[in-house]
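>>> requesting a structural model of the entry that follows:
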Amino acid sequence: MKRWLIALLVSMVGLAGCSMQSPGAASPETGKKSGPYTVGLSLSTLNNPFFVSLKEGAERKAKALGMNVITVDAQNSSAKQTNDIEDLIQKQVDLIIINPTDSDAVVSAVQAANDANIPVITVDRAANQGKVVSHIASDNVAGGKMAGQYLLSLVGKGANVVELEGIPGSSAARERGKGFEEAVKGQLHIVTKQTANFDRAQGLSVMENILQGNKNIKGVFAQNDEMALGALEALKAAGMKNVKVVGFDATPDAVAAVKRGEMAATIAQKPAVMGEKAIETAKQYLEGKKVTSKISISLELIRQ
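Model (predicted):
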């Protein structure tokens, strides 16, 4: 066979070998995937309408951008969330978006992703350590202040109020509580602060227990709407319909309760927007573009 023909055949074999590279494989020139990005989304719980909305926003935006999302539900368990994130690392996702159950407990999982060179974005709640390329959330301190100022305007200076706290260790609980307490310091008397773990059933039972020893209350601030709605049921059962209840998140059930005149107000976050922004930021980062380390989502007071 002539030399030129042999050379041509060798060249064709080489080209065929290059074309067999699988979709999504890393390009040796750029180190970036050639196929669609796959992002892991670890949520604290899907037993809460707020995080369901966040999930839906993220998945909707990912579909629009041609990205894949693997969503996992920690079910409010820090241990399960750690295992979920380790599974995402094993799947070699391109980036992990985390809504921490606990801002301290999630640190080891964030660091595991760091060690695997998988970038991390946190949403709604922060991680207290570890490398995070961007944190996307509402200003929870400002939201807590907004709730405190509005409750003060309703019940008047010196009134007795109750504060229902979220999951201990979560940044959202800590920051909302800080803002609320700064707003009402010296203005309202917080007769008790108790944890109900951002859960409606616990909000109901904790409020029932509080009412056994504190009938003379004029207002309740719950650090999320699920607890607020549980507290509302306890107040109704006790015949205390004039107590002003302010929640946080503006979930559909809470907004409906405000419209009915049962809840006084809720602080509107925009979870679907958070999810969308998290996916947009993930894509920008994976494409090598600069992203902002903190992205704030605006708040709004929803009232009667």
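>>> alpha carbons only for contacts and neighbour counts from here, please
Will do.
>>> tell me the secondary structure for Gly169?
With DSSP: H, G, I helix; E, B strand; the rest coil as the basis, the three-state label of Gly169 is coil.
>>> Proceed likewise with the subsequent sequence, for comparison:
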Amino acid sequence: MRFFCAAILCLAALPAMAENFNVGVLFWSMNIPGQVAMRHGLEAEAARINAQAKREGKPGVVLTVQVAGDGETGIENQIRQMRELIGQQVDIIIVQPTDNAALSRPLKEANNVGIPVVAYDQYISGGTLAAYRTSDNFQAGFLDGEYIASLVQPDREIRLVLVEYPHVSSTVERVNGFLDALRQSKRSYKVLKTYSAVEAVGGRKAAKEILKDFPAKGSIDVIFTVNDGGGLAVVEGLKAAGRDEISVASVDGDPASVENIRVGRLTVIDSAQFCGPLGAAAMSAAYALLTGESTPYHALVPVFPVTRETLALYPGWLGPIPESYSKPWPSGTPTWSGSLKVVKP
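Model (predicted):
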């Protein structure tokens, strides 16, 4: 199936008629596989909405799509793109923010002209969102932390390296969850150093710096990477250098990272997002707002802890979200739940 086009995407052969809603969609990156999967889920949900709307004689949606790109350039691009959508007077904007703070002013501009904005994956600081959907990022870090704690002797200090990205809320929450789990598990740890990476280029750079700063085998116990976009490159760099003694905990559920777990290649846990259902949740919330239906303001899509023990239960990025099950390691919350968590109605 072909999901993408350069500018305007009309799904399910829906004619661009006045009664259809014009939905502006701003994606962050098409270089981070998890974000590509989120886009697939969003567009598949739009197609489902259009098919149902056609059957029921209701308004459908026409998507006007733009992609920001990575790094500082991507942030600037998305500011411009959001203002372009405001100028086009779209009915609603769905945005995956490249930066929590950078879109504050454009969000306020949308508020001023009455265009509702739904953010997903990341939050926007400043202005008023109509709805917010994201993965349970604190849970993602916490699941990683409690699993790592279960692998380490209680009296041993964990020598820890963080590969983080402090510019967006999701990755900050993952670090907070990871460290909170270690503390709640009463595991002593020392953060040796932090690095920044969220995509492959940054990950390769971080791997080189880690190997330079900690050249001796056994000098690092655990590396926590906030996503697979950068984390996979870190694993590749460490593996090439023969640093198999390091355990890696990551977040996202990239198929390559899941395979690393399967074959025992450094990564021991990856808290996987349900990227497709997350994108679909954002589109569903937007359509509910357009049609006057009730939808929660803030809701979290659960994440799934992929380990060698749970591989058989994980369906992949596009879901469906599995049933609840008992975690096969010690936990203060021994049952994993696949329910959407409403934070604010």
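>>> what does Gly40 of structure 1 align to in structure 2?
Matched by TM-score structural alignment, Gly40 of structure 1 corresponds to Gly24 in structure 2.
>>> and Ile118 of structure 1, by the same measure?
Per TM-score structural alignment, Ile118 of structure 1 is aligned with Ile115.
>>> can you pull the contacts of its match?
Going by Cα atoms under 8 Å, 6 or more residues apart in numbering, Ile115 of structure 2 touches Ile86, Gln89, Val90, Asp91, Ile92, Ile93.
>>> what of Pro296 of structure 2?
Ala131, Ala285, Val342, Lys344, Pro345.
>>> translate the second one into the numbering of structure 1.
Spelled out, it's Ala285 of structure 2. Under TM-score structural alignment, Ala285 of structure 2 pairs with Thr281 in structure 1.
>>> grab the nearest non-local neighbour of the spatially most central residue of structure 1.
The residue lying closest to the centre of structure 1 (Cα atoms, centre = their mean) is Asp124, at 3.4 Å. Using Cα to Cα, 6 or more residues apart in numbering and skipping residues adjacent in sequence, the residue nearest Asp124 of structure 1 is Ala137, 4.3 Å away.
>>> which SS state does the counterpart of the one you found in structure 2 fall under?
Here Ala137 of structure 1 is matched to Thr134 in structure 2, going by TM-score structural alignment. Here Thr134 of structure 2 is recorded as strand under three-state DSSP.
>>> isn't Thr134 of structure 2 up against Pro97?
No - between Thr134 of structure 2 and Pro97 there is no contact, the gap being 11.4 Å when judged by Cα atoms under 8 Å.
>>> which residues are in contact with both of those two?
What both Thr134 of structure 2 and Pro97 touch, as defined by Cα under 8 Å, 6+ apart, is the set Tyr120, Asp121, Gln122.
>>> from Ala130 of structure 2, how far out is the closest residue to Ala110 of structure 2 other than its chain neighbours?
Residue nearest to Ala110 of structure 2 in three dimensions, not counting chain neighbours: Ile86, with 6.2 Å by Cα to Cα, 6+ apart. Note on Ile86 of structure 2: its distance to Ala130 of structure 2, by Cα to Cα, to the nearest Å, is 15 Å.
>>> tell me who's in contact with Ala68 of structure 2.
Leu26, Phe27, Trp28, Ser29, Gly74, Ile75, Asn77, Gln78, Gln81, Thr98.
>>> that one -> structure 1?
So Ala68 of structure 2 corresponds to Ala74, using TM-score structural alignment.
>>> quick check: the gap between that match and Lys80 of structure 1.
For Ala74 of structure 1, the distance to Lys80 of structure 1 - Cα to Cα - is 5 Å.
>>> likewise for Ala196 of structure 1?
Ala196 of structure 1 is 20 Å from Lys80 of structure 1, by Cα to Cα.
>>> now do Thr292 of structure 1
29 Å.
>>> helices along the stretch 51-200 of structure 2, start to end?
Counting by DSSP state H, counting those that start in this stretch, the stretch 51-200 of structure 2 has helices at residues 71-87, 104-112, 137-151, 169-184, 200-213.
>>> one step back: wait, the residue nearest to Asp124 of structure 1 sits on Gly143?
No - here Ala137 of structure 1 lies out of contact with Gly143, judged by Cα under 8 Å, at a distance of 11.3 Å.
>>> relative to structure 2, which residues correspond to stretch 146-153 of structure 1?
With TM-score structural alignment as the criterion, stretch 146-153 of structure 1 aligns to 143-150.
>>> the matching stretch: how far from the chain's middle?
Relative to its parent chain, stretch 143-150 of structure 2 has a centroid offset of 20 Å by Cα atoms, centre = their mean, to the nearest Å.
>>> buried residues in that stretch, which are they?
Buried residues in stretch 143-150 of structure 2, counted by 16 or more other Cα atoms under 10 Å: Leu143, Asp144, Gly145, Glu146, Tyr147, Ile148, Ala149.
>>> okay, now Gly239 of structure 1: neighbour count?
Burial measure for Gly239 of structure 1: 10 neighbouring residues, criterion other Cα atoms under 10 Å.
>>> and the alignment partner in structure 2 of it, which of the three is it?
Taking TM-score structural alignment, Gly239 of structure 1 has Gly242 as its aligned residue in structure 2. With three-state DSSP as the basis, Gly242 of structure 2 sits in coil.
>>> that older thread, derive a PyMOL selection command for the buried subset of the contacts of Ile115 of structure 2.
Entered in PyMOL, the line below selects the buried ones among the contacts of Ile115 of structure 2, by 16+ other Cα under 10 Å:
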select buried, resi 86+89+90+91+92+93
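>>> just the ones of the contacts of Ile115 of structure 2 in strands?
Ile92, Ile93 (DSSP state E).
>>> of the contacts of Ile115 of structure 2, closest to Asp180 of structure 2?
Ile93 (34.5 Å; Cα to Cα).
>>> the match of stretch 146-153 of structure 1: average distance to aligned residues in structure 1?
Once fitted to structure 1, stretch 143-150 of structure 2 is off its aligned match by 1.6 Å on average (mean Cα distance after the TM-score superposition for structure 1).
>>> neighbour-wise, which one of the contacts of Ala68 of structure 2 leads?
Going by other Cα under 10 Å, Thr98 tops these with 29 neighbours.
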